[in-house]
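Student: compute the structure for the input listed below.
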Amino acid sequence: MIQDEPAPALPPASPLRPLDRLYRVIALWKEQLTPVLKQHGLTLATFHVLAALRQAGPSHRLTTGQLAAGEKVTCSGMTGRADQLERKGLIARERDEHDRRIIHLRLTEPGLRLVDQVLTHHRLMEQQLMAGFDGDERQAFAGLLVKLEHLLERGGRA
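Tutor: Next comes the predicted model:
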């Protein structure tokens, strides 16, 4: 019989613990962005797909695998998002000209108009938020985020 042992004590959450603070900042940002997305029938996940396609160059198209890798989700998870967006007429699926096994997702005209509208609002919110920092603070913040991203990509090793 296995006896229940108490879980190891965790240090109390502290405003000085930067990753705890980062999680809270992300949650607050999502909380502010979600109502805007909801007005347009989007979720954060589907918005990210539209934004990635918008940034994919003039073709506005990527494969499901490319999108999944960029969003750090499975291909089946990305397929679910694509299904939602396709039903709304915001993206179209296209077979690759050279390999019919490959499916590209492409923004439609309504999808392009919608993502541009939402991105404009998103950028305005971001500018208003970042206006609370001076130029040096913005530069330092951006640099630290880049460094944190690189550390995480290497499994947390310096």
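Student: switch to C-alpha atoms for all contacts and neighbour counts from now on
Tutor: Noted.
Student: secondary structure element for the residue positioned nearest the centre of the chain, which one?
Tutor: Residue closest to the average C-alpha location in the chain (CA atoms, centre = their mean): His48, at 4.8 Å. Secondary structure assigned from DSSP states H and E places His48 in helix 44-54.
Student: contact partners for the residue nearest to the centre of the chain?
Tutor: Neighbouring residues of His48 by CA atoms under 8 Å, 6 or more residues apart in numbering: Glu71.
Student: at 6 Å instead, please
Tutor: Under the criterion of CA atoms under 6 Å, 6 or more residues apart in numbering, His48 has no contact partners.
Student: this one as well, want them side by side:
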Amino acid sequence: MTESKGTGHDAVDAIAAQWYAVRPELDTAPMAVFGRIYRIGRAMEERMERAYAPFGISRGEFDVIATLRRSGEPYTLSPRQLSATLMLTTGGMTGRLDKLEKAGLLCRQPDPHDRRGLRVTLTEHGLDVVDAAVVAGLQVQREALAGLSDEESAALAGLLRKLAEGVTG
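Tutor: Now for the predicted structure:
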């Protein structure tokens, strides 16, 4: 069975039914939740990549410049702060910073308070790009939620928050 709109059945239901056919004693309720979360995540990842592509950035690169933007003026953080916020290794962060610096979206400078440290700062061009990209990304997310009422969207957000707290501690 493939995913279909309006029928009340989707590919996750088909997978659960297949498991029931071969292992009827299994409770597949968790699969119904996490299978859908996984599929939604993958679909949204692709949509967000397309939303950010016109700005010359990937979703991961957006995350870096958005973190700087959200930090407030002067839009400066250390690479360690960025890595911790984005849950990236220092190697992964370095690659993103290299690309973003080459594109003129951020700059790295010595930390005036730590001779061994660096500070990463959003440039004016980076500020313009992230401000436009966040609008494009929110539009994609808004479109994805269009099938839900405001109340349903709020309830879903609350349930996912509760689930995330249980999963991530």
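Student: what's the TM-score for these two chains?
Tutor: TM-score of the superposed chains, computed with TM-score structural alignment, normalised by the length of structure 1, equals 0.83; 143 aligned residues with a CA RMSD of 1.8 Å.
Student: re the thing from before, what does the helix holding His48 of structure 1 correspond to over in structure 2?
Tutor: Under the alignment (TM-score structural alignment), helix 44-54 of structure 1 falls on residues 59-69 in structure 2.
Student: list the contacts of the strand or helix carrying Met44 of structure 2.
Tutor: According to DSSP H and E, Met44 of structure 2 maps onto helix 29-52. If you take CA under 6 Å, 6+ apart as the criterion, helix 29-52 of structure 2 is touched by 58-59, 133, 136-137.
Student: where do the helices sit along structure 2?
Tutor: 11-22, 29-52, 59-70, 79-86, 90-102, 124-144, 150-168 (DSSP state H).
Student: tell me the angle of the second one relative to helix 150-168?
Tutor: Orientation check (axes from the mean of the first three to the mean of the last three CA atoms, to 10 degrees): helix 29-52 of structure 2 against helix 150-168 gives 110 degrees.
Student: tell me which residues of helix 29-52 of structure 2 are tucked away?
Tutor: 35-36, 47-52 (16 or more other CA atoms under 10 Å).
Student: gap between that helix and the chain center?
Tutor: Chain-centre distance of helix 29-52 of structure 2: 10 Å, with CA atoms, centre = their mean, to the nearest Å.
Student: could you measure from Pro112 of structure 2 over to Val134 of structure 2?
Tutor: 31 Å (CA to CA, to the nearest Å).
Student: ok, those two, which is more surrounded?
Tutor: Val134 (16 against 10; other CA atoms under 10 Å).
Student: so what does that one match up with in structure 1?
Tutor: Looks like Val134 of structure 2 aligns to Leu119 there (TM-score structural alignment).
Student: ok, its match to Gly111 of structure 1 distance?
Tutor: In terms of CA to CA, Leu119 of structure 1 sits 12 Å off from Gly111 of structure 1.
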